[in-house]
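>>> I'd like to go over a predicted model; first the sequence, then the structure.
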Amino acid sequence: MTDSTDAPLDEPIRYEDEEKFLVRGEHAIRQIMQSLIDKRALVSGCAMPRNHTFPTSLVEVLEDDDAILIDGSASETINRSIEEASHITCVSRLDRIHVQFRLQGLTRVMQGGQIAFRADLPESVLRLQRREFYRLQVPVTQPLECAIPQHHPDGETTYDRYRVLDISGGGLALAVQAENPLLRPYKEFPGCMLHLPDSGPLSLRLMVKSLHSQLNQNGTESWRAGCQFTDLPRGGDALLQRYIFRLERQRSARDRGAA
């Protein structure tokens, strides 16, 4: 089964916005699928229309059939969500390149005594190399918080603090304990405070781009808000890049130590 502790992947991208980066043709698509298997790449799946995300991986490209197998979950709740989905949007990375594809015709099967799902071979695969999509996980041992202001009718302003799950040069993802009416997609929040270590709070404007639930391995549900930076103060970009570079350097050191 897939380990849910791996670093979170990029948010799905609208295919129609990136048509020129689509890979078509059965041979090329089979090669990409096999590379994901060979590199043991983590795949983030999103079951539609319920919009439930889950970690998985590719198990096998079926040679005599236009199909692939993906790993099932230890959670029956997640497996039912996959089984009932109209389609699954899958996101992964290959050599730091964003890879995204859609799976349809999912059927539960048993593979080596484990639950897996057979799916039709994707008709196309999005391969996109763009720096702003490389989101880095914020270590739980070094928590990062972002405070979002709430303006009340009496003129008082209070701040709701959220844990940052991952961050990039273009935005961040926030952990939301339950669906929060404040964080609605495409709503903007000026005056947010990102509390970077070794510097004062960074004031910025955020736009919520997505808000969706995630099914965890134990069957519990959590919420994730993907946000875009829409305005940064002078020098803010450099502060962010310095922090991201340090996270990336620490992650690379951990990867070398585990190799």
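Looks like it came in fine.

>>> hey, let's count contacts and neighbours off CA atoms from now on
Fine.

>>> what are the boundaries of the helices in this structure?
In the chain, the segments counted as helices under DSSP state H are 26-38, 76-84, 236-258.

>>> of these, which is nearest residue 193?
helix 236-258 (11.6 Å; C-alpha to C-alpha).

>>> that older thread, just name the most buried of the helices of the chain.
Most buried of the helices of the chain by mean neighbour count (mean count of other C-alpha atoms under 10 Å) is helix 76-84; its value is a mean of 18.

>>> and residue 167, how many neighbours?
Close neighbours of residue 167, defined as other C-alpha atoms under 10 Å, add up to 25.

>>> you'd agree it is up against residue 139?
No - shown here, residue 167 and residue 139 do not form a contact pair, counting by C-alpha atoms under 8 Å, at 10.9 Å.

>>> now do the same contact list for the residue lying closest to residue 148 once chain neighbours are set aside.
For residue 148, ignoring the flanking residues on the chain, the nearest one in space by C-alpha to C-alpha, 6 or more residues apart in numbering is residue 192 at 4.8 Å. Counting by C-alpha atoms under 8 Å, 6 or more residues apart in numbering, residue 192 makes contact with 146-149, 202-206.

>>> would you turn the helices of the chain into CSV with distance to residue 114?
Listed next are those as CSV, based on distance: least, C-alpha to C-alpha, whole Å:
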stretch, distance to residue 114
helix 26-38, 17
helix 76-84, 12
helix 236-258, 27
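
>>> let me know which of those helices is the nearest to residue 171.
helix 236-258 (10.0 Å).

>>> any chance you could list what contacts the closest one?
So helix 236-258 is contacted by 136, 138, 167-169, 196, 202 (C-alpha under 8 Å, 6+ apart).

>>> the nearest residue to residue 161 once chain neighbours are set aside: neighbouring residues, count only.
Nearest residue to residue 161, sequence neighbours excluded (C-alpha to C-alpha, 6+ apart): residue 147, at 4.3 Å. The number of residues packed near residue 147 is 18, by other C-alpha under 10 Å.

>>> now stretch 127-146: buried residues?
127-129, 133-138, 144-146 (16 or more other C-alpha atoms under 10 Å).

>>> and that stretch, how far from the chain's centre?
From the chain centre to the centre of stretch 127-146 is a distance of 9 Å (C-alpha atoms, centre = their mean, to the nearest Å).

>>> do stretch 222-239 as well
With C-alpha atoms, centre = their mean, you get 16 Å for stretch 222-239.

>>> what about versus this one:
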Amino acid sequence: MQPFIADTDTENWHDFEVGSRREIIALLRAISDKKQDVRAAARDGAEVYTTAILDVDGDTDTVLIDRPLDPEHERRLLSGEVSFETSLDKIRIFFNADQLHATLHDGKPALKMTVPASLIRLQRREYYRMATPLTNPVRVSIPLPPELGDGVGVFPLADISVGGIAILDNQFALGDAIGHDYTECRIELPDLGNVTVGLQVRNMLDMTLLNNRPNRRLGCQFTDMGRGAAAAVQRYITKLERERNARINGIG
């Protein structure tokens, strides 16, 4: 069951998955200690309820959740799978429960669940995206497999982050490429030279431009990236941000 993440920029939610039980328990306890509000949605997703984590017990592998005041809300949360969303130090946290059960906490009604096997910690700061220039765009060269005609496809970038890039495929040369891996892709970074990376297509969006021409945006994750390439991408992002700030301040 995928967490209820409405934002279109979080399609790669599984890239932020935390699977360490010790870390999961520590994060849930921190959320409880800081008394963070937690949003809960039942399987039907019709309504979202605000609750809180009351206690996390690693010995019994349970998490206690505050019980909704409305009996109907409680009934819905007890009916099956539940998704939770909260935040910790401005980082969004998502986790699921296969089933909640009624229980008591300090003599008061509460709900309990098993410590989740994984959760999502959406650290956007590590994957900060910068839009690339529309004029004189940055381009990536992607070696095409035989089923796509061999050769090399050259595509303009829409944005870039240290985690990946978004490319525009207005000729639909890559087809339905979600999940496909491409090796030895070369990104031409202005003033910084070329970097070679592996790319995996993670999401796709068809759109119509203002001139009524169709286009396709492909979100790609870096899969094979050396330290030198990562450092060059980070320097380029810093350069773009500096240029943007200069324009905003009327300097550039």
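Perfect, thanks for sending it. Remember, predicted model here, so these are calculated numbers, not experimental data.

>>> give me the TM-score for this pair.
After superposition, the two chains reach a TM-score (TM-score structural alignment, normalised by the length of structure 2) of 0.50; 157 aligned residues with a C-alpha RMSD of 4.1 Å.

>>> for residue 53 of structure 1, find the nearest of the helices of structure 1.
Nearest of the helices of structure 1 (C-alpha to C-alpha): helix 76-84, 8.8 Å.

>>> and the closest one, what does it pack onto?
With contacts defined as 3 or more C-alpha pairs under 8 Å, 6 or more residues apart in numbering; DSSP states H and E, helix 76-84 of structure 1 has no helix or strand neighbours.

>>> find me the equivalent region of it in structure 2.
Using TM-score structural alignment, helix 76-84 of structure 1 corresponds to no residues of structure 2.

>>> and for stretch 164-176 of structure 1?
Going by TM-score structural alignment: stretch 164-176 of structure 1 matches residues 157-169.

>>> end-to-end on that stretch?
Stretch 157-169 of structure 2 has an end-to-end distance of 9 Å (C-alpha to C-alpha, to the nearest Å).

>>> circling back: which of the contacts of residue 192 of structure 1 are buried?
By 16+ other C-alpha under 10 Å, these give 146-149, 202-206 as buried.

>>> what's the most distant pair in the residues you listed?
Checked with C-alpha to C-alpha, these reach their widest spread between 149 and 202, with 13.5 Å between them.

>>> same list (the contacts of helix 236-258 of structure 1) but as TSV, adding distance to residue 23 of structure 1.
Shown next, in TSV, are the contacts of helix 236-258 of structure 1 (distance: C-alpha to C-alpha, whole Å):
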residue	distance to residue 23 of structure 1
136	26
138	32
167	28
168	26
169	26
196	39
202	40
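
>>> looking at those residues, which is nearest residue 30 of structure 1?
For these, the nearest to residue 30 of structure 1 is residue 136 (28.1 Å; C-alpha to C-alpha).

>>> on that earlier part again, closest one to residue 62 of structure 1 among the helices of structure 1?
Per C-alpha to C-alpha, nearest to residue 62 of structure 1 of the helices of structure 1: helix 26-38, 9.3 Å.

>>> can you show me the strands along the stretch 1-150 of structure 2?
17-18, 38-42, 48-51, 53-57, 62-66, 82-88, 91-97, 101-105, 108-114, 119-122, 130-131, 139-143 (DSSP state E, counting those that start in this stretch).

>>> how far off centre is the fifth one?
The gap between the average C-alpha position of strand 62-66 of structure 2 and the chain average comes to 26 Å, counting by C-alpha atoms, centre = their mean.

>>> find the nearest non-adjacent residue to residue 89 of structure 1, please.
residue 102 (4.6 Å).

>>> oh, that last question was meant for residue 42 of structure 2, not what I typed.
residue 82 (4.5 Å).

>>> surely the one you found touches residue 41?
Yes - using C-alpha under 8 Å, residue 82 of structure 2 makes contact with residue 41 at a distance of 5.6 Å.

>>> higher neighbour count, those two?
More neighbours surround residue 82 than the other of residue 82 of structure 2 and residue 41, with 25 against 22 (other C-alpha under 10 Å).

>>> follow-up on the earlier one: how far away is the residue nearest to residue 42 of structure 2 from residue 191 of structure 2?
Applying C-alpha to C-alpha to residue 82 of structure 2 and residue 191 of structure 2 gives a distance of 49 Å.

>>> now residue 132 of structure 2
14 Å.

>>> now residue 18 of structure 2
Taking C-alpha to C-alpha as the measure, residue 18 of structure 2 falls 37 Å from residue 191 of structure 2.

>>> the two: which is more packed in?
Shown here are residue 18 of structure 2 and residue 191; by other C-alpha under 10 Å, residue 18 has more neighbours (16 against 8).

>>> quick revisit: distance to residue 157 of structure 1 added to the buried ones among the contacts of residue 192 of structure 1, as CSV?
As requested, those are arranged in CSV below (distance: C-alpha to C-alpha, whole Å):
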residue, distance to residue 157 of structure 1
146, 15
147, 12
148, 10
149, 6
202, 18
203, 15
204, 16
205, 16
206, 17
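
>>> quick one, what contacts the counterpart of residue 133 of structure 2 in structure 1?
Applying TM-score structural alignment, one finds that residue 133 of structure 2 aligns to residue 139 in structure 1. By C-alpha under 8 Å, 6+ apart, residue 139 of structure 1 lies in contact with nothing.

>>> residue 8 of structure 2 - how many residues pack around it?
Neighbour tally, residue 8 of structure 2, other C-alpha under 10 Å: 7.

>>> where's it relative to residue 114 of structure 2, distance?
Distance, residue 8 of structure 2 to residue 114 of structure 2, using C-alpha to C-alpha: 29 Å.

>>> cool, and residue 226 of structure 2?
39 Å.

>>> quick revisit: and the helices of structure 1: which comes nearest residue 117 of structure 1?
helix 76-84 (8.2 Å).

>>> buried residues in stretch 8-24 of structure 2?
Here stretch 8-24 of structure 2 shows 13, 17-18, 21, 24 as buried, counting by 16+ other C-alpha under 10 Å.

>>> can you list these in CSV and add distance to residue 93 of structure 2?
Shown next, in CSV, are the buried residues of stretch 8-24 of structure 2 (distance: C-alpha to C-alpha, whole Å):
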residue, distance to residue 93 of structure 2
13, 11
17, 10
18, 10
21, 15
24, 10
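
>>> quick check, nearest of the residues you listed to residue 178 of structure 2?
Residue 178 of structure 2 has its nearest neighbour among the buried residues of stretch 8-24 of structure 2 in residue 13, at 15.0 Å by C-alpha to C-alpha.

>>> give me the number of residues near residue 194 of structure 2?
16.
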